[in-house]
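Participant: This is the structure alone, sequence omitted:
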């Protein structure tokens, strides 16, 4: 089968990171982040264009400096359950933390979404970046990296075990034999591990795709290892072509080394296309978008997120970057370590460090439709990604991408013109997981 591009849409409502001023745009409803009709419209537009999935991000800690979308948004599975009843083919991927949820609850909620959507659910497994989340769950401190990722691996294993509670033929519903469920096809998990003790079984059957698709996002060593072991889809950071290729090759290598088929680990690169009638117009628009949010005090406040929402406003901006490396150990460790390393190596002040990490970097997918399509194709053929996880500022931007870029990719045979299957797995080309009990029997 010819390799084709996958497309996922991430919806940020009134403005995610770097889009603090988006809520002021008259084209954006002021309540977009809690307006289910807005999400349904986005999902329908993406489905019309044959996108693979709608992706909903989430976090559970805020303060007043966080992006507007973070301050007032819907819970992902509730949102996606509503979207499921208004769509037919597009996948529905929700973010849920393995650190602050129990496996049984996660398994039941995603299995329910999978049935509601007839096999279109996906779980984006996160361990929670914001260390302040711990205080919302009765804990004094956020778990360290090793514990969070060890817990995440076991969490996914338990959830998958619960999803296998019923074999596919467990419900004969035979009136003549007075047999609704075949008890030999129902299995308790009886898991006892380092982090969880879960008896099971789960009280819901398998869906048409067997199990929801597992997604994951992470760039740390622990995150990459978790992805190699459990992820079927990975949300990768953006960046330049060479760094995207490095990440792609590294994840595929790790998957192969643990005995998995690398083709069953799909990497979705984050992208924010900016389109114009000409390349010049698109780059001018891109710069205008950056300048609309080029507020130093706001960037300074957001800079603290990698360091446990640390308040950097207490420091002298023109003094050397403060010694805060320890604050990133249980928060955004990978980015925090890179910030500290560069600040030390280049002897940067706090002001210079913030500016260095928030300077203008146009999306590589900026230009006229032909230019954007060419770049998308070139990066795909260079093995920088399997799919793009695209975000747009407004519905009009999404519609323009759908109308002007997607057809160019379809003409090249790089993107589908019709859905291949009725499930998320089927459309992603992923196999249905065999039920472990059926295999054993």
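Facilitator: Happy to help now that I have it. All values reported here derive from a predicted model rather than from experimental measurement.
Participant: Only C-alpha atoms from now on, for both contacts and neighbour counts.
Facilitator: Noted.
Participant: buried stuff in stretch 184-201?
Facilitator: Neighbour-count burial for stretch 184-201, with 16 or more other C-alpha atoms under 10 Å as criterion, is recorded at 185-187, 189, 198, 200-201.
Participant: Let's see which of those end up in strands.
Facilitator: Assigned to strands by DSSP state E, the following of the buried residues of stretch 184-201 qualify: residue 198.
Participant: The structure to be compared is supplied as follows:
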């Protein structure tokens, strides 16, 4: 591996933390979750740690409101404020291709790219649950193939809209044109899912285009990521599963005619940091002890698509269908199967394992021990970086920034200062020219403004 490579790190911000019981602990920021200042402070902490970006997931339904805070502020709105409270860190939001129109999404993201001076990214998803569909006039979610076909066309149209203004379109001649009409071109798109005339009503942003992320685990999701993603969020329970996903995605990216080295693969990472391994483990155990088992069984049921409420807590996990027969979201389910196969846990143990991050990699120990594991994954073809999922906010984020980041820096694995001012710069991506493919080495064709 190139000795000059360094880790990419995003901070995944979620309520009071990613642990299902984070909000229940004494002193949690429960009362602050509706205050933009809370999220601004989290972004400032991640920026102090020189992270590439902060990231918000999103959903289109309330879920079980009694089980704890799932969503609060709409993320694109929140990022507008957070952009004004930070200077360098990237700002990424999930955007659903199933429920947004490409013009609407492209306009908001281009606006945010201007507001943030070039720090915006979008994680394009197809969404999961029928409850979300019913909030958008649908009886149920469209089929898997239809959602991914729509997502691919959604991305194509968004790229075309962002490119519909040339970089030098703005003339700003008070005696003549504001913009050169010849350099602002309509799209004239007519596809299976969208008809979009264009052009976009926002000039091209500082990055040219917002950075595109994807998190596909199914075959169709992986193919979509291989074609378009400039960063990929992954679910990997252990190093072998991370290596398998990493190798498969790098091969798919190359097969799509793109440069695999230009696409960072970032598994989710939950960390419990302590001055000793025993202290870190005790911190995890105290948090796990706050988890209500009934609500956890209900959540597990959403992951495996069956009623788990009657499962005996101290018995082995009942037999589950193989992944090939499962029709729900593939990534989380495959992780659950791997945990069961590897650890043979009881139901109670599985609930604890899923409590923070839902089966993402969990590292528990001293700063040096966690840095050891991160370096192993990085140097062994398991990750280009990580999407940090702090189990307890703000505590776990601050501990990582204050204790783990310095170890990574001493080892030359992470930056000691920002050397760029845009998200593309943090990720080592060039600013694309209007009409160019998703990265400079991409030989595949796509729609362009015309």
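Facilitator: Sure thing, it's come through. None of the values given here were measured: they were computed from a predicted structure.
Participant: for the buried residues of stretch 184-201 of the first structure, which one is nearest residue 315 of the first structure?
Facilitator: residue 198 (47.4 Å; C-alpha to C-alpha).
Participant: residues contacting residue 414 of the first structure?
Facilitator: The contact partners of residue 414 of the first structure, taken as C-alpha atoms under 8 Å, 6 or more residues apart in numbering, are 3-5, 377.
Participant: what do you get if the cut-off is 6 Å, keeping everything else the same?
Facilitator: 4-5 (C-alpha atoms under 6 Å, 6 or more residues apart in numbering).
Participant: Where does it fall, secondary structure wise?
Facilitator: Counting by DSSP states H and E, there is no helix or strand that carries residue 414 of the first structure.
Participant: Residue 134 of the first structure is in contact with residue 143, isn't it?
Facilitator: No. Under the criterion of C-alpha atoms under 6 Å, residue 134 of the first structure makes no contact with residue 143, lying 8.1 Å away.
Participant: sorry, back to before: what's the most distant pair in the buried residues of stretch 184-201 of the first structure?
Facilitator: It's 185 and 198 that sit farthest apart of those, by C-alpha to C-alpha, at 18.9 Å.
Participant: which residues in the second structure does the helix or strand harbouring residue 426 of the first structure align to?
Facilitator: Assigned by DSSP H and E, residue 426 of the first structure falls within helix 424-428. Aligning helix 424-428 of the first structure against the second structure (TM-score structural alignment) gives residues 423-427.
Participant: ranges for the helices of the stretch 51-200 of the second structure?
Facilitator: Assigned by DSSP state H, counting those that start in this stretch, the stretch 51-200 of the second structure shows helices spanning 75-85, 102-115, 130-134, 144-162.
Participant: Format these as a markdown table; extra columns: distance to residue 40 of the second structure and mean neighbour count.
Facilitator: Below are the helices of the stretch 51-200 of the second structure laid out as a markdown table (distance: least, C-alpha to C-alpha, whole Å; neighbours: other C-alpha atoms under 10 Å):
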| stretch | distance to residue 40 of the second structure | mean neighbour count |
| --- | --- | --- |
| helix 75-85 | 5 | 19 |
| helix 102-115 | 15 | 21 |
| helix 130-134 | 28 | 17 |
| helix 144-162 | 28 | 22 |
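Participant: I'd like the ones you listed as CSV, with distance to residue 404 of the second structure appended.
Facilitator: Shown next, in CSV, are the helices of the stretch 51-200 of the second structure (distance: least, C-alpha to C-alpha, whole Å):
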stretch, distance to residue 404 of the second structure
helix 75-85, 24
helix 102-115, 30
helix 130-134, 38
helix 144-162, 36
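Participant: Residue 132 of the second structure contacts residue 60, correct?
Facilitator: Yes. Using C-alpha under 6 Å, residue 132 of the second structure is in contact with residue 60, at 4.8 Å.
Participant: Tell me the counterpart of residue 371 of the second structure in the first structure.
Facilitator: In the first structure, residue 371 of the second structure lands on residue 373 (TM-score structural alignment).
Participant: Let me see the ranges of the strands in the stretch 201-350 of the first structure.
Facilitator: All strands of the stretch 201-350 of the first structure, identified by DSSP state E, counting those that start in this stretch, fall at 213-216, 233-236, 266-271, 274-275.
Participant: I would like the range of the second structure that aligns with stretch 198-215 of the first structure, please.
Facilitator: Under TM-score structural alignment, the alignment places stretch 198-215 of the first structure onto residues 196-213 of the second structure.
Participant: what's the answer for stretch 257-274 of the first structure, then?
Facilitator: Going by TM-score structural alignment: stretch 257-274 of the first structure matches residues 255-272.
Participant: Mind listing residues that contact that stretch?
Facilitator: 227, 230-235, 250, 253-254, 280, 360-364, 383-390, 441-444.
Participant: Next, the distance between the ends of that stretch.
Facilitator: End-to-end distance of stretch 255-272 of the second structure (C-alpha to C-alpha, to the nearest Å): 38 Å.
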